[in-house]
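Novice: Sharing a model prediction with you, sequence too.
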Amino acid sequence: MRVSNSDIDRIYVNIATRNNGYRFNMPDNHFHMYYELYYCKSSKCTFFIENQMLEMNAGDFLLIPPREMHYTKYTSDTPCVRINIYFKYSDLVDNIYINNDTFKNYFSSKEVFHVPSAYQGKINEHLQSMLTEDKLDDEHSSKTLRLLLKELFLYCIRLCSFNRYTPAIINTTDEHMLTLAKYITDNYDKPLTLTDVADMAGLSYTYLSKKFKITTGMRFKEYLNYVRLKQAATKLAATKLTITDIAMSCGFNDSNYFKDAFKKTYGLSPRCYRKSSDAQIDE
């Protein structure tokens, strides 16, 4: 599959089976500069995304926006079969079949939406058509996959309902770590340290570091930098603030360190990111 973290040249679809304890070649936590539609075909898994833990079961979809770090746990003894669809905003929204308002109102929330069991066979057949088209990869595949993606989302609008529940397996440690993740998100612009946050939570810094990694897939410092860089990317695209001012407002005391960290994460310098049309936030 020809998918990189930074860009894709068409819609891509793949299928894989994940087992309890399975380790990826890619980092457990990752993000893309494009959308990902995740479908749980069988068994179940748990997602950490934007300070939430979401449980997914057979027939569940989750739409993951660009630049959103996510982490998946496979804890069931039954292998989980999942299908991923990677696409850009322009691949779906065309103001004819699916317009911007429909997309924002129905698909932009980070919630699981479920296909009733009576319709899962129909959805699975449609996804199989997309997998087949992805493998065919001829001169017609790009346009065909766009049509199939639009049809899939129209099915979802008609058939799916949102599931608003947290995983049954969540425990008090997970809840504590999610609270701390939200605290980091709300206070990214402050001089946070692992020791300070651990003291605030009444935990040892070694315990916090270990449990935070288990729950979120990231160490404390990685998550803090991710949140800060994500906020910086938004400000680069949406404001006229100087790069130094953005760095300082996002909690970076050293603008050179910020520039290096930003380029390592996003593949572009802050200046080039701001100039790039890809830096525009999808509306």
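Specialist: Cool, got the structure.
Novice: hey, let's count contacts and neighbours off CA atoms from now on
Specialist: OK.
Novice: which residues of the stretch 101-250 of the chain fall in strands?
Specialist: With strands called from DSSP state E, counting those that start in this stretch, the stretch 101-250 of the chain shows them at 112-114, 161-163.
Novice: For Leu192, find the nearest of those strands.
Specialist: strand 112-114 (31.7 Å; C-alpha to C-alpha).
Novice: hold the first one in mind and look at this next one:
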Amino acid sequence: MEKQRLYEKVRHGTPRFPMACFTTRPEQPSFQIQLHWHNSMEIMQMEQGTAEVTIGAQTFQAHAGDLFFINPQQLHRILAEDAALVYHTFIFPLHALAFQTGDNAQAYLEPLIQNTMHFPVQPAEEDQAWIADLLRRILTAAEQKAAGYELMIKALLLQLIAELLRRKRFLAVPQSPSKKSQQLKQMLEYIQQHSESDLTIPTMAETFHLSEKYFSRYFRTATGQNFTAYLNTVRIEKARVLLRETDETVLEIALNCGYGSISYFNRVFRQQIGMSPLQYRTSAR
């Protein structure tokens, strides 16, 4: 399942059970999930290989066995140059764990649902074994889909939260998000919404009332990529979806994704994906 968007609008699971567990094995040694955020809770569990994981302002060198909690609305990304990379993702909206009645059990969940309390980005070392065991049971239930598996997954997630509460692992969230974090989200969402347009550093700087020099420096520092590289990543991800899900020609897709030159589109696509657009369409179907 691909999540390479800034604000992720992909629906996980089903309307009646909006939770998903899946395993990622990259198609190419060079792999990235670009900077994005969503309103669901996400847990990442490394099985093998290495990756660079950025969550908020923190960057980690992730290895097999590492666990990460990605709270709702936290900007995050994954970069890897490892063909052996395998990791598991558990994603769910916290409100899906809520109880119908406002009893004491629900009172424990409300700070998480209202985003005034956060999971720690990385669990304490002494917590990793029991958390890994719970996640293994969740993944098994999701894969087997035996009768009542939805109830099992929900119960295990509640058990995870209850145990973290007992151990006092949750963190209070500052009342107001940083101005820079909010501005970065606005920039990235703007790029996502207008990626088919003629976006340039001057137009972005003007839109966000910044000098071109400051915008370029700020964008590289905040995302780890220069503006053109990030824009190409967004455009190529959209192109991949169109190649898989439509019968549009490569030329039509290139134009729809903001490329005025099909030769440039082909070159960028091959650099990022390791094959031509036509080869990708054939392999993806």
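Specialist: Perfect, thanks for sending it. In this text the structure is predicted, and so the values were computed from the model without any measurement.
Novice: Work out the TM-score between the chains.
Specialist: Superposed pair, TM-score by TM-score structural alignment, normalised by the length of structure 1: 0.52. Supporting alignment: 196 aligned residues with a C-alpha RMSD of 5.0 Å.
Novice: how about the helices of structure 1, start to end?
Specialist: Along structure 1, the segments classed as helices by DSSP state H run 89-92, 100-107, 117-136, 141-159, 172-186, 194-201, 205-216, 220-238, 243-249, 255-266, 270-275.
Novice: residues near the equivalent of Lys259 of structure 1 over in structure 2, how many?
Specialist: Alignment note (TM-score structural alignment): Lys259 of structure 1 maps to Asn266 of structure 2. Neighbourhood size, Asn266 of structure 2 [other C-alpha atoms under 10 Å]: 19.
Novice: Find the nearest non-adjacent residue to Asn266 of structure 2, please.
Specialist: Ser276 (6.3 Å; C-alpha to C-alpha, 6 or more residues apart in numbering).
Novice: Ala141 of structure 2 against Leu151, yeah?
Specialist: No. Under the criterion of C-alpha atoms under 8 Å, Ala141 of structure 2 is not in contact with Leu151, lying 9.7 Å apart.
Novice: out of these two, which sits in the busier spot?
Specialist: When neighbours are counted by other C-alpha under 10 Å, Ala141 comes out ahead of the other of Ala141 of structure 2 and Leu151, with 19 against 12.
Novice: residues in contact with that one?
Specialist: Contact analysis of Ala141 of structure 2 by C-alpha atoms under 8 Å, 6 or more residues apart in numbering lists 149, 152-153.
Novice: same check, this time on Pro123 of structure 2
Specialist: By C-alpha under 8 Å, 6+ apart, the neighbours of Pro123 of structure 2 are 67-69.
Novice: do Phe212 of structure 1 as well
Specialist: With C-alpha under 8 Å, 6+ apart, Phe212 of structure 1 has these contacts: 177, 218-220.
Novice: Show me just the buried residues among those residues.
Specialist: 177, 218-220 (16 or more other C-alpha atoms under 10 Å).
Novice: which one of these sits closest to Leu136 of structure 1?
Specialist: Met218 (36.6 Å).
Novice: ok, and the closest non-adjacent residue to Phe31 of structure 2?
Specialist: Counting by C-alpha to C-alpha, 6+ apart, the residue nearest Phe31 of structure 2 is Ala80, at 5.1 Å.
Novice: what helix or strand is the one you found on?
Specialist: If you go by DSSP states H and E, Ala80 of structure 2 is part of strand 76-81.
Novice: What helices and strands are in contact with that strand?
Specialist: Counting contacts by 3 or more C-alpha pairs under 8 Å, 6 or more residues apart in numbering; DSSP states H and E, strand 76-81 of structure 2 is packed against strand 30-36, strand 51-55.
Novice: So for Ser216 of structure 2, which of the ones you listed sits nearest?
Specialist: For those, the distance to Ser216 of structure 2 is smallest for strand 30-36, at 16.4 Å, taking C-alpha to C-alpha.
Novice: Counting by contacts, list what the closest one packs against.
Specialist: strand 76-81.
Novice: Where in structure 1 does the strand it packs on align, residue-wise?
Specialist: Using TM-score structural alignment, strand 76-81 of structure 2 corresponds to no residues of structure 1.
Novice: Next, the angle strand 30-36 makes with that strand.
Specialist: 170 degrees (axes from the mean of the first three to the mean of the last three C-alpha atoms, to 10 degrees).
Novice: and the angle from strand 76-81 of structure 2 to strand 51-55?
Specialist: Angle of strand 76-81 of structure 2 versus strand 51-55, following the same axes, to 10 degrees, is 170 degrees.
Novice: returning to what we had before: alignment lookup: the residue nearest to Asn266 of structure 2 to structure 1.
Specialist: Using TM-score structural alignment, the equivalent of Ser276 of structure 2 in structure 1 is Ser269.
Novice: what residue of structure 2 takes the place of Phe212 of structure 1?
Specialist: Aligned against structure 2 by TM-score structural alignment, Phe212 of structure 1 finds its counterpart in Phe219.
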